[in-house]
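Asks: what would the 3D arrangement of this be:
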Amino acid sequence: MPEELDRIRVGSAYDVVVGRDVLASAGSLVPETAQRVLVVHSAHLVDPALVVADALRDNGFEVHEAPVPDAEAAKTGDVATHLWGQLGRAGFTRTDVVVGVGGGTVTDLAGFVAATWLRGVPVVQVPTTLLAMVDAAVGGKTGINTPEGKNLVGAFHSPVGVLCDVEVLATLPRADYVGGMAEVLKAGFIADPVILDLVAADPDAAVSPDGPATLELIHRAVSVKATVVSEDLREAGLREILNYGHTLGHAIEQAEGYRMRHGEAVAIGMVFAAELAHREGLIDDALLARHRSVLASVGLPTSYAARPLDELLVTMGRDKKTRGSTLRFVVLEGLARPTRLVGPSHGALAAAYAAIAP
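Replies: Prediction:
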């Protein structure tokens, strides 16, 4: 079990700090060579952003604040352009820093703006949702959306530090916390089955920031991602396993106009991937059933049929893992044994999609 203040090293690049009441230590993650800091934060996250901004000022930095729209509305070219303009007017140089305070959309946006300003300035991520703590803020993948799909424009740009304050999660709506559990459980399926055991032992406590296993679940999920991205920063191979459930999940998100939470869509995508793997003889009945049982136990959806498969396949064809016209899915060939399924037949896809119908 990790201590109350935990440091998880991501390769030789940076630490992910996990603890309680640690927002005021944000200044310690910003390089001393910086003079100016742009704090990008969700418009509704005034209190945590203020704590971070004040901590940075106390450390002697010139702080500029940049509230942005909530959710996926933040991840647009227009918002990025606005932030670039703010950096330009404030005279940000290559030694100055961007800090992202918010959920996954804000950390994606802040990272992208940092990656592209002057071809790259440092970024510190302060995720405030479970989803962002265990996924979006760790690993250096940044991006914005276009009408054609999610995260199709982006860059790899590792942060210089990540600060996760679990106390902030107490203000998170339950549905958002549950959505973040999809990425925690994903880590369990692809690499660390202890996560699944901890959740199954007490599903109600697993979706509470005050639960007895909360810090351990976050530690384990972050550790899985840290291990994978340390070996494959630019998604050349191994890192694709982190996209378990995401191929269909991203397509559903776009089809639903991003009104469905990311974690909810990924949960459905994991069940779909499990159905595909089962039909290919890669996993047994028990592991297939375990997907539905553990996801449902924390309140995540496991079925979907709101859109025709052919519509979703068009979007999946633009997925980053697709090569030419060949779809590639991350699937399991056993618990914690991810692999790739390349070019499944339309019949297999249709059968798997039919199996996740309500």
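Asks: all contacts plus neighbour counts: C-alpha atoms, from now on.
Replies: Will do.
Asks: mind listing the helices for the stretch 51-200 of the chain?
Replies: For the stretch 51-200 of the chain, applying DSSP state H, counting those that start in this stretch gives helices covering 77-90, 104-116, 130-131, 174-190, 194-201.
Asks: against which helices or strands is the last one packed?
Replies: For helix 194-201, the elements it packs on are helix 174-190, helix 203-206, helix 214-231, helix 285-297, judged by 3 or more C-alpha pairs under 8 Å, 6 or more residues apart in numbering; DSSP states H and E.
Asks: angle of that helix against helix 285-297?
Replies: Going by axes from the mean of the first three to the mean of the last three C-alpha atoms, to 10 degrees, helix 194-201 is angled at 60 degrees with respect to helix 285-297.
Asks: give the buried residues for helix 194-201.
Replies: Residues of helix 194-201 classed as buried by neighbour count (16 or more other C-alpha atoms under 10 Å): 195-196, 198-200.
Asks: next, the structure of the following sequence, for comparison with the previous one:
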Amino acid sequence: MTRIDVALGGRSYPILIESGLLSRAGQSIAAPGGGRAQVIVTDQTVAAHHLDGFLRGLDRPSETIVLAAGEATKSWANLEILCEQLLSFGVERGDNIIALGGGVIGDLTGFAASIIRRGCQFVQVPTTLLAQVDSSVGGKTAINSRAGKNLVGAFHQPSLVLIDPDVLTTLPARELRAGYAEVAKYGLIGDAPFFDWCERNAATLLAGDTAALTEAIAVSCRSKAAVVAADERETDDMRALLNLGHTFGHALEAEGGYSGDLLHGEAVAIGMILAFRYSARRGLCGSADADRVADHFAAHDMAVAIPGFARDPDRLIGHMRQDKKARGGQVPLILARGIGKAFVAHDVDLADVRAFLAEEIAKL
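Replies: Purely as a prediction, here's the structure:
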């Protein structure tokens, strides 16, 4: 078993990574629990694949809440449904609320846990690659609103993260590729040798090789844990770096109505390409770096172009203005001076970004 600790003083917690961990989860969940009950929150797709096996691996009876699958589940309506159901089970602060699913279930469950009884304990058991390497770690919880993605939420750390790479065997290839975008992100942000590793091993990883997946998950979690420990609430630029590609990507998702036409990881992949191309346009990095990023994703059948439904630059800029990092009307962008050399640019002129997007769209 690989153990990675997120060092947050009295709120520190472990990330445990091991094949087969889902089937014996009770051995790990029991330790930090301490509560008298536990409730599992999952979605219909994950329940069909993993819920029975997970229940068998627990050491005590559990209530179960099964929600619809998909990004649309991260809504006010489902937050209300989830909170009311949790309260109907008599959940107390020390009980285990377990998020068994991808980023949608983890974000929604974590947010519900943050507001039920002014803060309850919860456990993350991520079942997608994207959730395993990114959203399950760090305590960012949220739902979407009409104004944009993840704009209503709270920082609320889990007590434990359990990661079983074996669950990824049931993940559709498209979902695996989307999650891989967040793996490559860690190399592009600040670890050029890891991006080199990605270029050598992506095909093996995407073919489902357990060793490659475990290595990628561990490296990604170590990187994120270090960032979260240093800048938990994004009070300086360090944690903001994890949003490489996300400002562009969230705008694409919002324009698509958070539908299945564009997965979050696909939007992030396109967003990272745009971030590197815009960096090259500003003379911050060479065009070869931007091409390298785009070519890497394209080589593995990943989304690399702005989708047809999102080709109005004015609408995209409108979505970008809703970015959570905006201060005084200024929207910072995560740009790059090369592979592994990301930084936060606070001097971005959105009129220039609009011109850039118009040029990119005109090429399509």
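Asks: so what number do they get for TM-score?
Replies: TM-score for the superposed pair, counting by TM-score structural alignment, normalised by the length of the first structure: 0.93. Supporting figures: 351 aligned residues with a C-alpha RMSD of 1.6 Å.
Asks: now, of the helices and strands packed on helix 194-201 of the first structure, which is deepest in the fold?
Replies: Among these, ranked by average contacts under mean count of other C-alpha atoms under 10 Å, first place goes to helix 174-190 (a mean of 24).
Asks: ok, residues contacting stretch 54-61 of the second structure?
Replies: 22-27, 30, 37-38, 62 (C-alpha atoms under 8 Å, 6 or more residues apart in numbering).
Asks: ok, of the residues you listed, which come out buried?
Replies: 22-26, 37-38.
Asks: closest to residue 71 of the second structure out of the residues you listed?
Replies: Nearest to residue 71 of the second structure among these is residue 22, at 23.8 Å by C-alpha to C-alpha.
Asks: hmm, residue 161 and the closest one touching each other?
Replies: No. Using C-alpha atoms under 8 Å, residue 22 of the second structure makes no contact with residue 161, being 11.3 Å away.
Asks: now the buried ones among the contacts of stretch 54-61 of the second structure as JSON lines including distance to residue 182 of the second structure?
Replies: Below are these laid out as JSON lines (distance: C-alpha to C-alpha, whole Å):
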{"residue": "22", "distance to residue 182 of the second structure": "22"}
{"residue": "23", "distance to residue 182 of the second structure": "26"}
{"residue": "24", "distance to residue 182 of the second structure": "27"}
{"residue": "25", "distance to residue 182 of the second structure": "25"}
{"residue": "26", "distance to residue 182 of the second structure": "29"}
{"residue": "37", "distance to residue 182 of the second structure": "34"}
{"residue": "38", "distance to residue 182 of the second structure": "30"}
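Asks: out of those residues, which comes closest to residue 332 of the second structure?
Replies: When those are ranked by distance to residue 332 of the second structure (C-alpha to C-alpha), residue 22 comes first, at 39.3 Å.
Asks: circling back to that earlier point, and the helices and strands packed on helix 194-201 of the first structure: which comes nearest residue 58 of the first structure?
Replies: Residue 58 of the first structure lies closest to helix 214-231 among these, at 28.4 Å (C-alpha to C-alpha).
Asks: quick one on the thing from earlier: which among the helices and strands packed on helix 194-201 of the first structure is found nearest to residue 249 of the first structure?
Replies: Comparing those by C-alpha to C-alpha, helix 174-190 comes nearest, at 11.1 Å.
Asks: same for the closest one, what does it pack against?
Replies: Helix 174-190 of the first structure sits against helix 130-131, helix 194-201, helix 214-231, helix 262-279, with contacts defined as 3+ C-alpha pairs under 8 Å, 6+ apart.
Asks: hmm, try it at 6 Å
Replies: Here helix 174-190 of the first structure touches helix 262-279, going by 3 or more C-alpha pairs under 6 Å, 6 or more residues apart in numbering; DSSP states H and E.
Asks: how big's the offset between the helix it packs on and the second structure?
Replies: Helix 262-279 of the first structure, aligned to the second structure and superposed, deviates on average by 1.0 Å (mean C-alpha distance after the TM-score superposition for the first structure).
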